[in-house]
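Colleague: My questions are about this predicted structure, shown below with the sequence.
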Amino acid sequence: MTIESDSEGAIDPGAIIGGSHGHRIATKIRAATLAYLWKFSDDPVQLQIEFHRLKDDPKLQAAQTAARRFNNLIKYNTTAESVDKIPSDRLRLTLKTKNADGTDTWYEEEFDFLIVAPGHNSRILVVGTSESAIDVTLQSLPYTKSPIYVSQRTHHPRFPTVFLRKGVEVPPTIERIEGDAINLSGGQVLKSIDTIVFATGYFYTYPFLKHIRPAVQGGKRVPGLYQHVFDMHNPNIAFIGVVNGSLSWLTWEKSAFLAALLWSGRIKLPPIEEQRKWEARRVAETSPNDKMFHILAKPSERVIYFDELNELAADYLHTDAPDDELLRSFPWDWIVSLGTGGARKAQYYGIEV
């Protein structure tokens, strides 16, 4: 006897063993475990995030506890690719197991009975265009009802065909949502959508600073920031995390370290006139799209940005014993990696380039 299932089927063996009367029981589960976790790549280019579920979900914990009793019967990372009838009314399953090294092992097993328990997968609508929308869609494909709908106003600038694949539909844009009806432009209506995921980015807004600096107009650019970090209106305020596409965690640490050096008197910023010139140049480079002001879209921009931040600490680096761990130049191997990042990401997304 075999059970072909996703996580929900892991509880079934206990209910079946009592009445199995000596039949061999085997459970095949698509997932690596009964819980998915965030997994980050060491590669600076591709931050690959795997589909996850909350570890503290009570239902998930119950399933894990039940499954542990039958670990000798369960085979993870395994899917049934086909089922064929053979003589004596038995069933032959063609199975595929994904190995830790990325290869697949194909094999066949024969059983008397088959229970299919894939669970009740939800219908999803993803709203958005960029990497977040792509990741949510592609990582959800094996676990949701087909198709996943993706609503977008524009195509991704580098991967415009990423959603042209089996299991994904790109309907017209959303006009309004009324109850369980999602009304689209052109008159189409989507119903029975269980989950809507908004992967539309965010706007910059700092209402708590409205009394001491100009408000952010339109939410796309924070005016008066030198190097996306230092407030030209208030020298005792720094913004960490505004710049985008810059190897986020390393940039955040580098920016915070520079702010600490500035406020401890170990470095100085250029005169305010030079800071304003820098901002004006950046506006000219990204005009008329304010949204691109804080986005370092090209690998060359990221390298230059790191160098410019490091130059701010030149005086500090000339002292006797500087702590320069966070003030190093952009590593050469990272530059090479970024240069090939577009093609590698396209390959990861399953797009031919």
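Modeller: Yep, it's here.

Colleague: contacts and neighbour counts: CA atoms only from here.
Modeller: Noted.

Colleague: any idea how far stretch 240-247 is from the chain center?
Modeller: 16 Å (CA atoms, centre = their mean, to the nearest Å).

Colleague: Below is structure B, check it against A:
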Amino acid sequence: MPPIKSVAIIGAGPAGIISINALAQEQVFDRIRVFERRDRAGGCWIEDPDSHVQQLPDLERIAERRPDETLEIPLELPTTTNRNTQHRFSETTVYPALETNIDAQAMAFSQEPFPEERTQLNIERHGKDSPFRHWKVVEQYLQKLENGQEDRWWQETFDSVIVASGHYHVPFIPHTPGLCKLDADFPGMVQHSKAYRKPETYRDKRVVVVGASISGPDISFTLAEYAKTPVHSVVRGKYHPYFFDYAFQHPNIVRRPPIARVVSNKEDNVRKVVFEDGTALDDVLHNLPSPFTAIRNLTLGYQVDYIIFATGYTWTLPFLPQIASTIRNNRLPNLYLHIFHQSEATLCFVGAIAAGFTFKVFEWQAVLAGRYLAGRVSLPPLSEQRAWEEKRMQYKGDGVSFTALYPDFEAYFEEVRTLAGEPREGKGRKLPRFETWWREGFYRAHLVRIEMWKRGNERARKEKEKEKEKEKEKEKEKEKEKEKEKEKEKEKEKQKQKQERVGEAGNGGFGCEDGLEKEKEMEKERGGEAGN
């Protein structure tokens, strides 16, 4: 391979930033250029302005995993054009309460630890030693770039390209009969978790949340304290191996089977969800023989206000259409060690993995890519690279699970570190050995989140019990009031009868006073007879 002197890096998120650092430390490249579509570095950790409204431009194309098309390149270059209006899914997932999912120090780059800064919400949730960091702390961990308001087109040649653009931009929403019509009839009702910002938006609204991976449990759990209860959580298959079903044990959450179809009618304001086989609560369906009844095609018996799909993302590469066309089952094939493309090893990927130690795994990949492009590392023959991929497919499957490092973190980190080797002549970034505490911190952080859910569930259950006790007290008070009313009615009836008897005595020829005296005498006589 001829010497690599120029490298283009696509993306200035965490993977792109560490790639810049790794390449720069090799000290052999004449030109390292970064291409970033946002006005700042940070990738999916950048906050969008409050005024920004996320769009779902075409649900059919989203369901078919082909929504992010390649832009048409101008015939003459260089040129400047008006900013293209084609939707590019550049919005981020950041919402006010977002925080890291794993221990911050296990997540951080090996030479740049996270600040110890914690927000008040973070402390309230997990304590003063919280292993997590608020998104703002993560954003500040990164750097700003120049703002751009036009599309500038030019052609530039590089010896190598590192793709560090991430794969959490284009939302995936599965095909659901009636969903496109519902979205057209009631814009904004169908949402993806990427657009979720604050729970107050859903206060006293009827919400269905679809998904049980990372964001699904978080959103369902949070909305259980805001939305009109119960929150309906649709769970398909198994729960996430990190979190299980703890978030869904909240008493204000009801678990539902997958959605079979949705029904909408704009004129009549109809917005209904039809589930597959399942169970129903009596506040959902009426006239059932019991509160819990197994039925087919369960219909939510009231209008739904929001359906939030926390159903993951589609991996797209609109700037590499030929490579993108090979993506199958949401996995990019032909990547050795998830980094080197087998058809052209100078095309490298950093961050093409899942269920790993973000950001740390990006560092390992970037250093190995940098060493290779610097000519200091050799890759095995193509046959061995293909054998590696085939073996992993047999172990993990030919889908998203192929890219998941869980649970074999150490094996992958050490394989990459060993191939990268040590820096030469003080040039290059040094990779430390895998530390067992990273894995321990990874799992411990999940337990911290689970404990947060457990506390919230217990608190909500106690609140429910208090509400029940209050209802019982109210019922008792109502019963007392009823008894009082009965007593009053009895007394009224008694007085009425008494007045009637007085009237009858008066009609017998007595005056008013004589009538009363006569009544008393008659009462005495009746008493005497009773005594005898």
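Modeller: Structure's in. What do you need? Nothing here was measured: the structure is a model prediction, and the numbers come from that model.

Colleague: How far does stretch 287-301 of the first structure sit from its chain's centre?
Modeller: Taking mean C-alpha positions (CA atoms, centre = their mean), stretch 287-301 of the first structure and its chain are 21 Å apart.

Colleague: Identify each buried residue in it, please.
Modeller: Going by neighbour count (16 or more other CA atoms under 10 Å), the buried part of stretch 287-301 of the first structure is Asp290, Met292, Phe293, His294, Ile295, Leu296, Pro299.

Colleague: Adding secondary structure and distance to Glu169 of the first structure, write those out as JSON lines.
Modeller: Compiled in JSON lines, those are given as follows (DSSP: H, G, I helix; E, B strand; the rest coil; distance: CA to CA, whole Å):
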{"residue": "Asp290", "secondary structure": "helix", "distance to Glu169 of the first structure": "30"}
{"residue": "Met292", "secondary structure": "helix", "distance to Glu169 of the first structure": "28"}
{"residue": "Phe293", "secondary structure": "coil", "distance to Glu169 of the first structure": "32"}
{"residue": "His294", "secondary structure": "coil", "distance to Glu169 of the first structure": "31"}
{"residue": "Ile295", "secondary structure": "strand", "distance to Glu169 of the first structure": "29"}
{"residue": "Leu296", "secondary structure": "coil", "distance to Glu169 of the first structure": "30"}
{"residue": "Pro299", "secondary structure": "helix", "distance to Glu169 of the first structure": "32"}
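
Colleague: residue contacts, Ser233 of the second structure?
Modeller: Val208, Val209, Val210, Gly211, Ser220, Phe248, Ile253, Val254, Arg255, Arg256 (CA atoms under 8 Å, 6 or more residues apart in numbering).

Colleague: Of these, which is the nearest to Val262 of the second structure?
Modeller: When these are ranked by distance to Val262 of the second structure (CA to CA), Val208 comes first, at 11.7 Å.

Colleague: the strands in the stretch 151-300 of the second structure, which residues?
Modeller: Per DSSP state E, counting those that start in this stretch, the stretch 151-300 of the second structure carries strands over the ranges 151-153, 160-163, 170-171, 190-192, 207-210, 231-234, 253-256, 259-265, 270-275, 278-280, 293-295.

Colleague: export these to TSV and tack on distance to Glu60 of the second structure?
Modeller: Output for the strands of the stretch 151-300 of the second structure, formatted as TSV (distance: least, CA to CA, whole Å):
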stretch	distance to Glu60 of the second structure
strand 151-153	28
strand 160-163	28
strand 170-171	12
strand 190-192	13
strand 207-210	18
strand 231-234	21
strand 253-256	24
strand 259-265	15
strand 270-275	18
strand 278-280	27
strand 293-295	30
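
Colleague: wait, which of these is closest to Leu179 of the second structure?
Modeller: strand 259-265 (6.0 Å).

Colleague: quick revisit: to Ile62 of the second structure, which of the strands of the stretch 151-300 of the second structure lies closest?
Modeller: For the strands of the stretch 151-300 of the second structure, the distance to Ile62 of the second structure is smallest for strand 170-171, at 7.1 Å, taking CA to CA.

Colleague: The closest one aligns to what range in the first structure?
Modeller: Following TM-score structural alignment, strand 170-171 of the second structure has no partner segment in the first structure.

Colleague: Can you mark which positions in stretch 311-322 of the second structure are buried?
Modeller: Within stretch 311-322 of the second structure, judged by 16+ other CA under 10 Å, the buried ones are Thr311, Gly312, Tyr313, Thr314, Trp315, Thr316, Leu317, Pro318.

Colleague: What is the helix or strand harbouring Glu274 of the first structure packed up against?
Modeller: Assignment of secondary structure by DSSP states H and E places Glu274 of the first structure within helix 272-286. With contacts taken as 3 or more CA pairs under 8 Å, 6 or more residues apart in numbering; DSSP states H and E, helix 272-286 of the first structure sits against strand 225-226.
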